[in-house]
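Student: quick one: sequence and predicted model below, then my questions.
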Amino acid sequence: MTAKATLGGGCFWCTEAAFKELDGVESVTSGYAGGSVENPTYEEVCSGETGHTEVIQVEYDPETVTYDELLEVFFTIHDPTTLNKQGPDVGTQYRSAVYYHDDEQKGIVETFIDQLEAADAYDDPIVTEVEPLGTFYEAEEYHQDYFEKNPNDAYCTINAGPKIRKVREQFGEKVKQ
């Protein structure tokens, strides 16, 4: 039986590519969450007026990779201390966010963040939004598997490449063989 995690850490192309590296991850779908408009388009989300975050929805096997381990990867590959910004991307749609699916996930992510803050893991305070998942809207087809379909895209090479390398270097035992 699989479980789902919904995470926003900047551009979904880059986070999707990094999470696909992990053993136990069955699928990663790029999409939108946290906004007020039904069935938003990419253009609408980019306007900043819908309130949505670019997210990935990770379907995973909790027997192989745990929610805690997914959070560890998530908080390693993006900067949870920058409000509405990741790398070159600026806007509310790029905010750091965890959309939990149930009370258990809520408790896990709140404890995880508390532990990071207690350990002074970052120089600045964590601004990651922790909210219940309302509706997840799947992004347009051309956004799915974007890095795989466009491996020479300059944006992806510059931004997804380092995230993938971090996953391989820091979580090598959890990377698909």
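Tutor: Received, thanks. Computed from a predicted structure; not experimentally measured.
Student: drop to CA atoms for contacts and neighbour counts, all remaining ones
Tutor: Noted.
Student: how many other residues sit next to the closest residue to Ile113 other than its chain neighbours?
Tutor: Counting by CA to CA, 6 or more residues apart in numbering, Ile113 lies nearest to Ile126, which is 7.7 Å off, once chain neighbours are set aside. The number of residues packed near Ile126 is 20, by other CA atoms under 10 Å.
Student: relative to His78, how far out is Ile126?
Tutor: 11 Å (CA to CA, to the nearest Å).
Student: re the thing from before, so who does the residue nearest to Ile113 touch?
Tutor: Going by CA atoms under 8 Å, 6 or more residues apart in numbering, Ile126 touches 80-82, 113, 117.
Student: between these, which has the most around it?
Tutor: Counting neighbours by other CA under 10 Å, Pro80 comes out on top of the contacts of Ile126 with 26 neighbours.
Student: residue contacts, it?
Tutor: Pro80 neighbours (CA under 8 Å, 6+ apart): 9, 96, 126-128.
Student: okay, now the spatially closest residue to Lys20 that is not a sequence neighbour: neighbour count?
Tutor: Distance criterion CA to CA, 6+ apart; nearest residue to Lys20, sequence neighbours excluded, is Val28 at 6.6 Å. Burial of Val28, expressed as a neighbour count using other CA under 10 Å, amounts to 24.
Student: got another, please set it beside the one above:
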Amino acid sequence: MSPLLNIGLGGGCHWCTEGVFASLKGIEKVDQGWISATDLPEKLSEAIIIHFNPEIISLHDILEIHLLTHSSSSSHRMRQKYRSAVYVFGEDQYAKAGRILSHFGEMRHEKLVTELLYFHTFKKNIPEFTDYFFTRPDALFCKRYIHPKLTLLNEKFGGHLNLKKLKKHGIQIPEK
């Protein structure tokens, strides 16, 4: 088994980002909270750090799912709190993620606002607000924002969804 890799992702609300990535095969752990980058170490924004097995899910698929499940081409007034970003942990990961993001940027007809940044600091959220989706799958917030993202993922990346985990928590995703 390959050693787990880490990458940070920011986009929308960290409850949504955490819920999406905690629902995927190959994601062994999700830390949810706030991340800062080396260019702005004092500026924290909502994000997650995922610990993933690259033999099960590739960085390419992780970044494609990330871009698909948040406003990666929208520069809105809440962008400071919800920075669209990929936080990397080294030069090799920076180069690989840069190539992947560039590829997706060329394929889309919209300019990506997603930033590629070096990770600096992580501040974990308090326990009562972590694993939000799996501890409250029937909450209105989850039904309104996370369930539709998982339905979209099932249509485009069904093989990556951990349907067994979702079922265990009573979460039904419409068949594709």
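Tutor: Now that the structure is in, tell me what you want to look at. Predicted model only: the values in this text are computed from it and were never measured.
Student: drop the TM-score for these two in here.
Tutor: Superposed pair, TM-score by TM-score structural alignment, normalised by the length of the second structure: 0.82. Supporting alignment: 158 aligned residues with a CA RMSD of 1.6 Å.
Student: tell me which element Ser71 of the second structure is part of?
Tutor: Per DSSP states H and E: Ser71 of the second structure is located in neither a helix nor a strand.
Student: aligned counterpart of it in the first structure, please.
Tutor: Under the alignment (TM-score structural alignment), Ser71 of the second structure pairs with Asp79 in the first structure.
Student: from what I see, its match and Gln86 are in contact.
Tutor: Yes: contact criterion CA atoms under 8 Å: Asp79 of the first structure and Gln86 qualify, at 6.7 Å.
Student: what's the overlap in contacts for these two?
Tutor: Both Asp79 of the first structure and Gln86 are in contact with Gly9, where contact means CA under 8 Å, 6+ apart.
Student: quick one: map Gly10 of the second structure onto the first structure.
Tutor: Under the alignment defined by TM-score structural alignment, Gly10 of the second structure is paired with Gly8 of the first structure.
Student: ok, the residue lying closest to that match once chain neighbours are set aside - contacts?
Tutor: Leaving aside its chain neighbours, Gly8 of the first structure sits nearest to Val55 (4.2 Å; criterion: CA to CA, 6+ apart). If you count contacts by CA under 8 Å, 6+ apart, Val55 of the first structure has them with 6-12, 30-33.
Student: show me the strands in the second structure, by range?
Tutor: 5-10, 27-37, 40-52, 85-88, 115-124 (DSSP state E).
Student: nearest to Tyr132 of the second structure, out of the ones you listed?
Tutor: Evaluated over these, closeness to Tyr132 of the second structure peaks at strand 27-37, with 9.6 Å, by CA to CA.
Student: enumerate the positions of the closest one that are buried.
Tutor: 27, 30-37 (16 or more other CA atoms under 10 Å).
Student: in the second structure, what residue corresponds to His101 of the first structure?
Tutor: Using TM-score structural alignment, His101 of the first structure pairs with Phe89 in the second structure.
Student: where's its match relative to Leu44 of the second structure, distance?
Tutor: Between Phe89 of the second structure and Leu44 of the second structure the computed distance is 17 Å (CA to CA).
Student: got it, and Lys123 of the second structure?
Tutor: Distance of Lys123 of the second structure to Leu44 of the second structure, given as CA to CA: 8 Å.
Student: again, but for Phe52 of the second structure
Tutor: Distance of Phe52 of the second structure to Leu44 of the second structure, given as CA to CA: 23 Å.
Student: looking at those two, which is more packed in?
Tutor: A side-by-side neighbour count of Phe52 of the second structure and Leu44, using other CA under 10 Å, places Phe52 first with 25 against 20.
Student: you'd agree that one is up against Lys29?
Tutor: Yes: the pair formed by Phe52 of the second structure and Lys29 meets the contact definition of CA under 8 Å, at 7.2 Å.
Student: which ones are touching the residue nearest to Val90 of the first structure when sequence neighbours are not counted?
Tutor: Sequence neighbours aside, Asn84 is the residue nearest to Val90 of the first structure in space, at 5.9 Å (criterion: CA to CA, 6+ apart). Taking CA under 8 Å, 6+ apart as the criterion, Asn84 of the first structure is in contact with 90-96.
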